[in-house]
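*Asks:* could you look at this predicted model? Sequence included:
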Amino acid sequence: MNEVTIGICGLGTVGGGVLEVLSRNADLITERSHTPLRVVHVSTRYERKDLEAGGITVSRDYRDVIADPGVQILIEAYGGTDHAGDIVRAAIRAGKQVVTANKALIAEQGNELFALAAEHGVSLRFEAAVAGGIPVIKALREGLAANRIEWLAGIINGTGNFILSEMRDRKRQFADVLAEAQALGYAEADPTFDIEGIDAAHKLTIMAAIAFGMPLRFDAVYTEGISTLTPEDLAYADELGYCIKHLGMARQGEQGVELRVHPTLLPMDLLLANVNGVKNAILVEGDAVGPTLYYGAGAGGSATASAVVADSIDLARQLSANQGCTVPPLGVTPAAVRDLPILPMGEVKTAWYLRLTAKDEPGVMSQVSSILGAQGISIEALIQKAAKGGAKQVPVVVITNIASQSNLDRAVASIEALDVIVAPVTRIRVETLDGQDG
């Protein structure tokens, strides 16, 4: 069997994990790819005498790896978007097959990179860019290819899920749990991408493009973070039979595609509501298969390396069979990619959780109900606590029926203008994810 050769740009968590998996499972990988996979060249800032002793060329400059004619598959494990984009473009132009785990790069520059790869007759694979070791890209692009995907919803950032799980289970404040997540290595020193939903928006962009056969539209994803949530909100949700998750949601409707990342109340009996800690899970609804759930480790060196190596195995099979780019990156031919309209958030309809801080006076709920009713919004559930210790303010929590965001915005503005309301209204969307087996 002729071997397939690999170059790796970057030997951090992901690149190092790829090396370790390829070494540990070498015999198994050879059996499954029908040809041996061998790393022949890597770039890293550090000396690696151990790799050199094993016959691997070690360079400081990633351009040396790309220029190596002995490299057939180039794995980009550099991170970021600037240098990573340069690496991927240069590798494609050099005729290399490319694998990346870089979600930001694919979400923000993928349309250009896929076109470049098609022009040069090579593949750009990115299974590891979404949900780490969970093979959801392959499931969407291949396993569910017979289905019209109606919608998908995912807990696709482990840091945010860990924080919300701790806040709910241990009644802890957001800032305290974030500090622990950073100490454990779950969150970066600058956690903005995780807690404000940007990381999840990158992943949702990629999944939606494949699910609906549309271009990557990261610019159109509505993104809302979790930093303003309180243990009280999670406790009230629990009392009402819900769990708050930071959810990525994509839905294809007659009026357009919904692309949104935000905190969401989910009924506790849903499988997705019971995904805790740093785990990820994606629920996909297909018209033929119904709901399917994909669960597992969404990050980490080994889990991500698992997906990177899986992509490399697919490419090795392709190369050993002398096949070209066999699977379009978005699952449909470039000519079939449709520029679908994006539904404005004002027209997106969900049920709502509202938490009000009101003066302890009679008639508050009648005023609130009247305002909601004027916008066609009814109350489905209510929690109204008695004032404690002589307090003059009381929390009031309601779950509404389904309403558009524009109607809800108008109602909240009128509620906040009432003399009896003493703080901004907290609002969180509610989803039942119809079609899931509870």
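*Replies:* Here it is on my side, so go on.
*Asks:* only C-alpha atoms from now on, for both contacts and neighbour counts.
*Replies:* Fine.
*Asks:* got the buried residues for stretch 299-317?
*Replies:* Neighbour counts over stretch 299-317 (16 or more other CA atoms under 10 Å) mark 299, 301-313, 315-317 as buried.
*Asks:* contacts for that stretch?
*Replies:* 4, 13-18, 21-22, 29, 32-35, 37, 73, 75, 97, 99-101, 123, 125-128, 131-135, 158, 297-298 (CA atoms under 8 Å, 6 or more residues apart in numbering).
*Asks:* let's bring in a second one:
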Amino acid sequence: MSRPRPRDEALGVAVLGMGNVGTEVVRIMHEHADELRQRIGRALELRGVAVRDPHRHRGIPAELLTTDPAALIARPDVDLVVEVIGGIDPARRLILAALCAGKSVVTANKALLADYTGELAAAAENHRADLYFEAAVAGAIPVVRPLIQSLSGDRVHRVTGIVNGTSNFILSAMDHSGASYTEMLAEAQRLGFAEADPSADVEGFDGAAKAAILASLAFHTRVTANVVYREGMSRITAAEFRTAAELDCTVKMLAVSERVDAGPGEPGPGEGGKERVSVRVHPALIPRTHPLAGVDGAFNAVVVEAQNAGRLMFYGQGAGGAPTASAVMGDLVMAARNKVYGGRAPRESVYAELPIAPIGDALTRHVLSLTVSDRAGALAAVAGEFASRGVSIATVHQQLARAEAQLTVVTHRARESVLGEIAAALAELDSVTSVTSVLRLEGTEE
């Protein structure tokens, strides 16, 4: 346990990691030391920074650098730990060691939190320490604390977000330029928005971790990244953006978490059954009138829909050293104030324990693009596949091209599993040359 402090003694801070975020945290602590002391009631003092190679950080006094993070955490003059290493281990072991020693932790580690929040929260509770993680989702955008605190008296129905700047940069550029996915990925890599291996971003792994955290907070249910349905965006083409434009939509990579009713044949919420939580990350069409449609470039945004508060939007820079450090510092101030005045961070809330709905039970709208033979009965055959499965068609757009027609069918809301059956059945029709695209349509009320 950390030892009691005299009321006027500085609070010691250990920083684990000295990448872009860690560097900015140290800078802010130094440049705004006086203001931080006024806000907290005591000074923050940097006790040490754990790094891999001390020779790479010549701007930091040598006596503050260490390659032994465990020893740094164990020091009796360390009260608060900032973890910005990333990854699962050793970050998990180090955070647990800090919490078990009664030292509060601020982390930006989305991958760790997406799978181990329960373990970390239990350690914080058992040892009367705080765990803060605003920076783990959407960088500088304050969305974690509103879900935990501001909306704790409301009932959240849905959280929809653009939570990965790389994927949004690529799709925004495709929308504006008409270029291909491959071209815009290369441009994103050239500008430094995408890694040499971009799969974490474009295949939705990063978004799935963030969606798990948001869903856990919004629905008081522990959600881990492995149960999040994930679909990448590498197959999105310029043709799909043209289809989107015809419908006054654009294409975005969305993280969607929402309450859904019980599965087919199961009792509903009012009949002794439970609601479910649907959590998914995938590309989708979204109307130009939706607030997320205008989120361009590497920016992030999250829209929360609650029963009484209505629709709330949180928008800003979702990554980068300084923006993410801003969120880290906000958490650090909160944790430090708790040390000074005896407060506690909110505890993990998972009382609801809602089941996770499989993707097949999600209710969505779809846009299907087909190439069909231009002959009598073709449209009727297509419509028949929807009608036979009880799926209502909202609109059909048709363009003639020689002996074929391009059909764009927009459905009303239906279960994902049923839409999958329809897409497979359409591909088998004699009158259908190909099913060229199947995309979800999000952000509408129908």
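*Replies:* Thanks, I have the structure now. Since the structure is predicted, the reported quantities are computational estimates derived from the model, not experimental observations.
*Asks:* that older thread, mark which of the contacts of stretch 299-317 of structure 1 are buried, thanks.
*Replies:* The neighbour-count test (16+ other CA under 10 Å) marks 4, 14-18, 21-22, 29, 33-35, 37, 73, 75, 97, 99-101, 123, 125-128, 131-135, 158, 297-298 as buried among these.
*Asks:* grab the nearest non-local neighbour of the counterpart of residue 229 of structure 2 in structure 1.
*Replies:* Superposed on structure 1 with TM-score structural alignment, residue 229 of structure 2 falls opposite residue 222. Closest residue to residue 222 of structure 1 apart from its sequence neighbours, by CA to CA, 6 or more residues apart in numbering: residue 260 at 4.5 Å.
*Asks:* ok, now how distant is the residue opposite the one you found in structure 2 once aligned from residue 132 of structure 2?
*Replies:* Here residue 260 of structure 1 is matched to residue 280 in structure 2, going by TM-score structural alignment. According to CA to CA, to the nearest Å, residue 280 of structure 2 stands 25 Å off from residue 132 of structure 2.
*Asks:* again, but for residue 126 of structure 2
*Replies:* Counting by CA to CA, the separation of residue 126 of structure 2 from residue 132 of structure 2 is 16 Å.
*Asks:* ditto for residue 74 of structure 2
*Replies:* 20 Å.
*Asks:* thinking again about what came up before, next step: the buried ones among the contacts of stretch 299-317 of structure 1 restricted to strands.
*Replies:* Residues of those located in strands (DSSP state E): 4, 37, 73, 75, 97, 99-100, 125, 297.
*Asks:* and those residues as a markdown table, adding distance to residue 385 of structure 1?
*Replies:* Shown next, in a markdown table, are these (distance: CA to CA, whole Å):
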| residue | distance to residue 385 of structure 1 |
| --- | --- |
| 4 | 67 |
| 37 | 64 |
| 73 | 62 |
| 75 | 57 |
| 97 | 61 |
| 99 | 55 |
| 100 | 52 |
| 125 | 53 |
| 297 | 40 |
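*Asks:* ok, of the residues you listed, which one's closest to residue 276 of structure 1?
*Replies:* The shortest approach to residue 276 of structure 1 among those belongs to residue 297, at 11.2 Å (CA to CA).
*Asks:* trace that closest one over to structure 2, please.
*Replies:* Mapped onto structure 2 by TM-score structural alignment, residue 297 of structure 1 lines up with residue 317.
*Asks:* wait, that match sits on residue 140?
*Replies:* Yes: between residue 317 of structure 2 and residue 140 there is a contact at 6.0 Å, judged by CA atoms under 8 Å.
*Asks:* what's around residue 28 of structure 1, how many residues?
*Replies:* For residue 28 of structure 1, the neighbour count with other CA atoms under 10 Å is 12.
*Asks:* and the gap between it and residue 138 of structure 1?
*Replies:* For residue 28 of structure 1, the distance to residue 138 of structure 1 (CA to CA) stands at 20 Å.
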